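>>> Here is a sequence together with a model predicted from it:
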Amino acid sequence: MNYSAIEERIPLANDQLLIDLANSIHTNQSLIAYRANRGFWGRLLDSLTGRTYQQDTLLAQNLTRGQEALLSITNELIEKLQFNEYALVTTQHSLRETRECLVATQHSLRETREGLNHNTQALNSLLNSLIETCDRKFQEQEKRIATLERRVTAREDFDRIFSLWRSGQSYHDLPWAIQILFLAREIYNSSIAYLELEQQVTYYRDLLVNEILAHQRHDLPKHFFSTATLLKVTRQATAQEDTEIVYDILASCRYSDSYPLLHNMSTLYCQQQPSFVPQHPPYTLDAKEVIQRIVHETAAATLHSLQSLKSKE
């Protein structure tokens, strides 16, 4: 069995061999010292027995030096082995610390990732809330802007249409009732009707009535009259060349009996001989009431038509 097998089987053999090597070195050194100190009789005995003193001494010294060198090499190997074992222990300790650091780092990274995920969710929630708030604010601002634009446009339309009529550029030379009917219809065919429909603003009805009364206060009748009288006077005051166009416009209106004054004006006016004229009609109308009824009925009829169109879309 070789030494490697012995060392693997019995680890203490290493230490025993080192002890035996050191003991043999001490023994050889003692023998060399003994031979060197035997004196004359010892050397005489060696010459009689045929042994050479110098050769034996030289061989013994060489053997001792070899053993000492072997011991020195062995000690160095042991020291290196011990150093390597210490280095391995230190490395193992460092690796353990490194592993613990890696575990701690992994745990810290996990916590950091969880924190980032939580912060990301919170940030997304905040961003969504901000986006919703901004959208709501933008929609409110857009609605306000649209409302303002609608009101500005309505005012511009009213001023433009009324100024043309006031200056005599539109509906001039027509009877005053026909002028007011056509003027109210034109105004409520503009953006004013959409303003009333969307924002329930009825301001322009009273404004139109007041503006008409202020402009024509000297030309309007000052007495009470009946509806039949109003239609008769209106037909008589219509110029021959305007009769056909007035007839066509009124016939195209076709107001229902839900708007009584407009219905009568659009139907009875077109009849040269009305089918029904009361013998003693009540004289309860005045110019202001006629203007108010024409304006309010025109506005209501126009809004009803717009609502019907929107419901069909």
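That came through fine. Numbers count the residues shown, from 1 in each chain.
>>> From now on I want contacts and neighbour counts done on CA atoms only, so please keep to that.
Will do.
>>> downstream neighbour of the one helix or strand residue 251 maps to in the secondary structure list?
Assigned by DSSP states H and E, residue 251 belongs to helix 240-253. Counting by DSSP H and E, the element after helix 240-253 in chain order, helix or strand, is helix 260-267.
>>> Report all helices and strands that that following helix contacts.
The contact analysis (3 or more C-alpha pairs under 8 Å, 6 or more residues apart in numbering; DSSP states H and E) places helix 260-267 against helix 240-253, helix 287-312.
>>> Which elements pack onto the shortest one?
Other elements packing on helix 240-253 under the criterion 3+ C-alpha pairs under 8 Å, 6+ apart are helix 260-267.
>>> hmm, back to that, and the helix holding residue 251, which residues are buried?
246, 250 (16 or more other C-alpha atoms under 10 Å).
>>> got the angle for that helix vs helix 260-267?
Relative orientation of helix 240-253 and helix 260-267, computed by axes from the mean of the first three to the mean of the last three C-alpha atoms, to 10 degrees: 120 degrees.
>>> ok, and here's another one to check against it:
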Amino acid sequence: MDFIIGGLAASAASIFSNPFDVLKTRMQLQGELKAKGHHAVFYKNAAHAAYVVAKNEGIRGLQKGLGAAIIMHSVRNSVRLGSYTLLQKKGYLTDSEGRTILYKSFIASAVTGAAGAFFGSPLFLIKTQLQSQAAHQIAVGHQHHHKGVIAAVREIYGAHGIKGLWRGVSGTILRAVIGSSAQLTSFAVTKDLLREYESMKDNPLMVSIVASFVSGIFQTVMITPFDLVSTRLYNQGVDGLGRGLLYDGILDCFQKTWKAEGYFGFYKGIGPNYMRLAPHGALCLVFWDVLKDFQAKYLN
């Protein structure tokens, strides 16, 4: 049940966060491996990007890749949150007074995040490629021209087999280790701190909401460079042998991005990334807490 709860919480949250994921993906691919001022700028900021996408692709353009996103978040978080909850219930992550032990939570969230990322990697690959597909006049990055999730699976598997579906998995695992450890640890620690205030002791929902937005800040700052690298590894074109046309792997992507775009190149799309992570994390973690409370009261 813990694994089902984690998957349901993330699936519900992804419906609201997916438009920001689309905007983030487009902005991360804009000006790929090109210095500032040497590429077309279709998306100036999150609000402008939303306007441009809606104008050229309609409102539905803001929900590209939604099907893949829902399934991907369900798979990733059923593993991640389900495993983390199991460790929490066993008492491995807290002291004798029930307070979170920082280093144990950090390790557990990193490991469970990596596991979830591995299993959800094929859908993350497809989601990224579907979200990057744009009208010709505002297209950035490699365009894969998939007609949908099932068609994408067939095309990728038919061309490169199982290995092709897990292409770029190392990038998303590193991303997940950083993001999950930052999110779940800061969420747990912030909840512990908030519970010390009398006004918060009898308001668990507010504690979860505040803690989730705080964790979103930590997560966004930590994850954005790794998220950008993961996006580019997933979206790049490949040759007949399934090898990337732009990058050989994580380190190569970091080096080439640094050389061409500098430090701030790694933080492209940080605005919509926070707008995606904060509400998604808030909704996901709040749904997670609410569903856990419901389970404890009525299903045990």
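Nice, I can see it. Source: prediction; values computed, not measured.
>>> Give me the TM-score for this pair.
Once superposed, the chains reach a TM-score of 0.23 (TM-score structural alignment, normalised by the length of structure 2), with 106 aligned residues with a C-alpha RMSD of 5.4 Å.
>>> For residue 31 of structure 1, which of the helices and strands packed on helix 260-267 of structure 1 is the nearest?
Closest to residue 31 of structure 1 of those is helix 287-312 (C-alpha to C-alpha; 133.2 Å).
>>> buried ones in the closest one?
287-288, 290-303.
>>> between that helix and helix 260-267, how big is the angle?
Using the same axes, to 10 degrees: helix 287-312 of structure 1 against helix 260-267 is 90 degrees.
>>> how about the helices and strands packed on helix 260-267 of structure 1, which one is nearest residue 196 of structure 1?
Closest among those, using C-alpha to C-alpha: helix 287-312, at 7.8 Å.
>>> how far out from the middle of the chain is that closest one?
46 Å (C-alpha atoms, centre = their mean, to the nearest Å).
>>> Run through the neighbouring helices and strands of that helix.
Right, helix 287-312 of structure 1 is packed against helix 176-187, helix 191-199, helix 203-215, helix 260-267 by 3+ C-alpha pairs under 8 Å, 6+ apart.
>>> try 7 Å
helix 176-187, helix 203-215 (3 or more C-alpha pairs under 7 Å, 6 or more residues apart in numbering; DSSP states H and E).
>>> Could you check the angle the longest one makes with helix 287-312?
What separates the directions of helix 203-215 of structure 1 and helix 287-312 is an angle of 150 degrees, with the same axes, to 10 degrees.
>>> And the contacts of helix 203-215 of structure 1?
Under the contact criterion C-alpha atoms under 7 Å, 6 or more residues apart in numbering, helix 203-215 of structure 1 has outside partners 291, 292, 295, 296.
>>> Just the buried residues of the helix or strand that comes right after it, please?
Later in the chain than helix 203-215 of structure 1, the nearest helix or strand by DSSP H and E is helix 227-237. Residues 227, 228, 229, 230, 231, 234, 235 are the ones in helix 227-237 of structure 1 that count as buried (16+ other C-alpha under 10 Å).
>>> how about those, which pair is most distant?
The widest separation within the buried residues of helix 227-237 of structure 1 (C-alpha to C-alpha) is 12.3 Å, between 227 and 235.
>>> Export the contacts of helix 203-215 of structure 1 as JSON lines, with columns for distance to residue 181 of structure 1.
As requested, the contacts of helix 203-215 of structure 1 are exported to JSON lines (distance: C-alpha to C-alpha, whole Å):
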{"residue": "291", "distance to residue 181 of structure 1": "8"}
{"residue": "292", "distance to residue 181 of structure 1": "11"}
{"residue": "295", "distance to residue 181 of structure 1": "7"}
{"residue": "296", "distance to residue 181 of structure 1": "11"}
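>>> which of the helices and strands packed on helix 287-312 of structure 1 sits most buried?
Neighbour counts averaged per stretch over these are highest for helix 176-187, at a mean of 20; criterion: mean count of other C-alpha atoms under 10 Å.
>>> Compute the inter-axis angle for that helix and helix 191-199.
Using the same axes, to 10 degrees: helix 176-187 of structure 1 against helix 191-199 is 60 degrees.
>>> what's helix 176-187 of structure 1 in contact with?
Counting by C-alpha under 7 Å, 6+ apart, 158, 161, 171, 291, 294, 295, 298 sit against helix 176-187 of structure 1.
>>> Can you name the residues that contact the second one?
This points to residue 161 of structure 1. residue 187.
>>> Also the fifth one?
Neighbour list for residue 294 of structure 1: 181, 261, 262 [criterion: C-alpha under 7 Å, 6+ apart].
>>> Could I get the buried residue list for the helix or strand where residue 256 of structure 2 lies?
Assigned by DSSP H and E, residue 256 of structure 2 belongs to helix 250-261. For helix 250-261 of structure 2, the neighbour count (16+ other C-alpha under 10 Å) marks 250, 253, 254, 256, 257, 261 as buried.
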